[in-house]
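[1] The following block contains a protein sequence and its predicted model.
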Amino acid sequence: MPQLPDPIAALGAVLVAPMAGGPSTPALVVAAARAGAVAQLAGGYLTADALRAQIDEVRAAGVEAFGVNLFVPNPHPIAAADYEAYARRIRPDAGEALPPLREDDDAWAEKLALVVEARVPVVSCTFGLPDAAALAALSAAGSAVLQTVTSAEEARAAEAAGVDGLVMQGWAAGGHSGVWAQGALPAEVPLEALVARVRAATPLPIVAAGGVARREQVRALLAGGADAVAIGTAALRAHEAGTGATHRAALTDPAFERTALTRAFTGRPARALVNAFLERHDAQAPAGYPAIHHLTRPMRAAAAAAGDASRLHLWAGEGWREAREAPIAEILADLTP
């Protein structure tokens, strides 16, 4: 079976996925490394300076085997009329003072230059495929490049582009889906079946991710062709995670009974606990990332600060009930075969 690029190959079967917006912290990366696992800093939404500070903090702790995840520019543009209609739907009292439609590339060039300069050992890419120049720069810096894919077709394209390995993300994953095409949803296929499809399509190493919360799932995925497994939601309640208090509380609140894939919060499919905002607006939510993300961000920040889980993006995978409060070392030990 193909081996994952170093340094992942030497550090165990269970990795910690990057979780943008707060949960992934230098402390989480350092603690995971000391437990023998690779974890990643989440570059999404950070400034380049903030990401540099986090990289420096990890290295100051003596950790060299770590990764950084970047959002690749792959906007899902939205028509101005559709943006305004959704903005007025979720902010009916805004009058004429609607936020202007905003598109950006999450400071891709600056963050790419940073990870190249810093020679980050593992760089994972999400939302789309980097161009040839970006991949060449990362290769020259000695970085192993992992590409998030959601189908065999995306996996073949990533292999042709020259990436070093794949993160096969299933539909049960919490937070944003890495699906590339606008308007598409990840196929509702068990992760083991997706791994088998991708293994048949490419010899590249595979990290399986999405809804993994139990040791038997890890065993089955490794037996079924994955080279490693990544956990995300299972780490949200780790002591070292930066998950906000409102989000942490929701993960244990029996009032939340299910998750759903929705564009309501960001305009890109993401799995979250079903709350009042999702129920009210999911059916009308347009595809439009990052414009819808910027539109709802102030509301979500205010909800988090106020402890209002009804308007917050409560990212969670299908295994959210298995997440527990514990040091990440214990969580990893419980999951590692």
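    Happy to help now that I have it.

[2] Please count neighbours and contacts with C-alpha atoms only from this point.
    Fine.

[3] would you list every one of the helices in the chain?
    Secondary structure of the chain by DSSP state H: the helices cover 26-34, 48-60, 80-90, 108-118, 132-140, 152-161, 191-201, 215-223, 245-252, 276-281, 291-306, 328-335.

[4] Okay, one more to line up with it:
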Amino acid sequence: MAKAWPDNRIQELLDIELPIIQAPMAGSVLSKMAIAVSEAGGLGSLPCALLRIDQIRHEYDLIRQKTAKPVNLNFFCHQSPVIDPDRENRWRKRLKSYYTEFGIDPSGPVPTSSRAPFDADLCALVEELRPEVVSFHFGLPDQKLLARVKATGAKVLSSATTVEEAVWLEREGCDAIIAQGAEAGGHRGNFLSHDMATQVGTMALVPQVVDAVKIPAIAAGGIADARGIVAALVLGASAVQLGTAYLFCPEAEISPLYQQALRNGKDNNTAITNVFTGRPARGIVNRLVREAGPLSAETPEFPLAGGALMPLRAKAEPTGVADFTSLWSGQAASLGRELPAGELTRLLAEEMRNKMSAFHS
């Protein structure tokens, strides 16, 4: 079957049938999605950045009960933040009017927003679980940890938002590059460049990454149907990574508010914003993005900005208001289809085959 694709290096590298990878999407995906996509022949992914070690172990156990096919565990590689009281105070001051509006004490304590960066404890867990694929966001862990991951036999992927980042990742030992275009939903994977004004679109980024590195490239960002997949493959990608398209599946762990926002998604109602976590990410524009962002110099360092939003979310969401909720989405949400994840994966592959056949005839 692999001969049907223009470049089957990703299928061979990751031992998967289809060149389709489900994006990890921390907070929106658990074992059910990963199982369904892997069983359908793609690569299912379990995002680990928001999970404790015992939760990761539990979800991985569930995966292994239902599929023996390859799966990907995904981790963040950001630096643990240094708390800056001045920035914290500026952010609290910026949010004060919302606190007052919702009857919350602006001077009261706020929860801490945490996302664990990949460290020795998580590395030991990878050594214990031995997943077939480990992917990273925001670069790579230090060389000693990376060497331990590779020693398990896991194939290593990471995201690049520029050619410079792709070349760096190849040099540091990645097995494949996820070329993340600016259209992609969720957090930007940038780690060498921090200028959001110069972020590159998928169609421009993919062929330049393909030309710059010898390892396979995976296209990500704004791809939601067979047309986008075929376009990415023609540009030289060996596979695609889809995120927002999978959020329409019943396996997605998202709220009804989030589901409705995605159903209303348009090409021009997302923005790259840092107001939810302190780090740029593409999401659906809501009140907070409009009034405090999209990009604010007042947010605390990633991921601390989210803590002060928790009391606001707790008040607003039960009333059906998503004004302070991160609604991560790429620019092609309107192409989403509400199908089970396995069915969607197989359908995308079939539609892609048909388009490739027409393309070659």
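    Great, that's in hand. Values in this document were obtained by computation on a predicted structure and should not be read as measured data.

[5] how about the strands of the stretch 151-300 of the second structure, start to end?
    155-160, 176-180, 186-187, 217-220, 239-242, 270-273, 281-284 (DSSP state E, counting those that start in this stretch).

[6] if we can go back for a sec, buried deepest among the helices of the first structure, which one?
    helix 26-34 (a mean of 24; mean count of other C-alpha atoms under 10 Å).

[7] what helices or strands is that helix leaning on?
    In terms of contacts (3 or more C-alpha pairs under 8 Å, 6 or more residues apart in numbering; DSSP states H and E), helix 26-34 of the first structure is packed against strand 40-42, helix 48-60, helix 328-335.

[8] Contact partners for the corresponding residue of the first structure for residue 30 of the second structure?
    Here residue 30 of the second structure is matched to residue 25 in the first structure, going by TM-score structural alignment. With contacts defined as C-alpha atoms under 8 Å, 6 or more residues apart in numbering, residue 25 of the first structure is in contact with 41-42, 54, 240-242.

[9] so who does residue 272 of the second structure touch?
    Contacts of residue 272 of the second structure (C-alpha under 8 Å, 6+ apart): 196, 280-283, 294-295.

[10] and in the first structure, which of those residues remain?
    Checking the contacts of residue 272 of the second structure against the first structure (both residues aligned by TM-score structural alignment, their matches' C-alpha atoms under 8 Å), the contacts still present are 280-283.

[11] quick one: which two of those residues are the most distant?
    Pairwise distances across these peak at 9.6 Å for 280 and 283 (criterion: C-alpha to C-alpha).

[12] Distance check, the aligned residue in the first structure for residue 206 of the second structure against residue 183 of the first structure.
    Alignment note (TM-score structural alignment): residue 206 of the second structure maps to residue 195 of the first structure. Using C-alpha to C-alpha, to the nearest Å, one gets 23 Å for the distance from residue 195 of the first structure to residue 183 of the first structure.

[13] how many neighbours does residue 188 of the first structure have?
    10 (other C-alpha atoms under 10 Å).

[14] From residue 88 of the first structure, how far off is the closest residue to it other than its chain neighbours?
    Of all residues not flanking residue 188 of the first structure in the chain, residue 171 sits nearest, at 5.7 Å (C-alpha to C-alpha, 6 or more residues apart in numbering). Using C-alpha to C-alpha, residue 171 of the first structure is found at 30 Å from residue 88 of the first structure.

[15] Quick one: residues contacting the aligned residue in the first structure for residue 125 of the second structure.
    In the first structure, the residue matched to residue 125 of the second structure (TM-score structural alignment) is residue 114. Counting by C-alpha under 8 Å, 6+ apart, residue 114 of the first structure makes contact with 48, 52.

[16] Alright, calling it a day.
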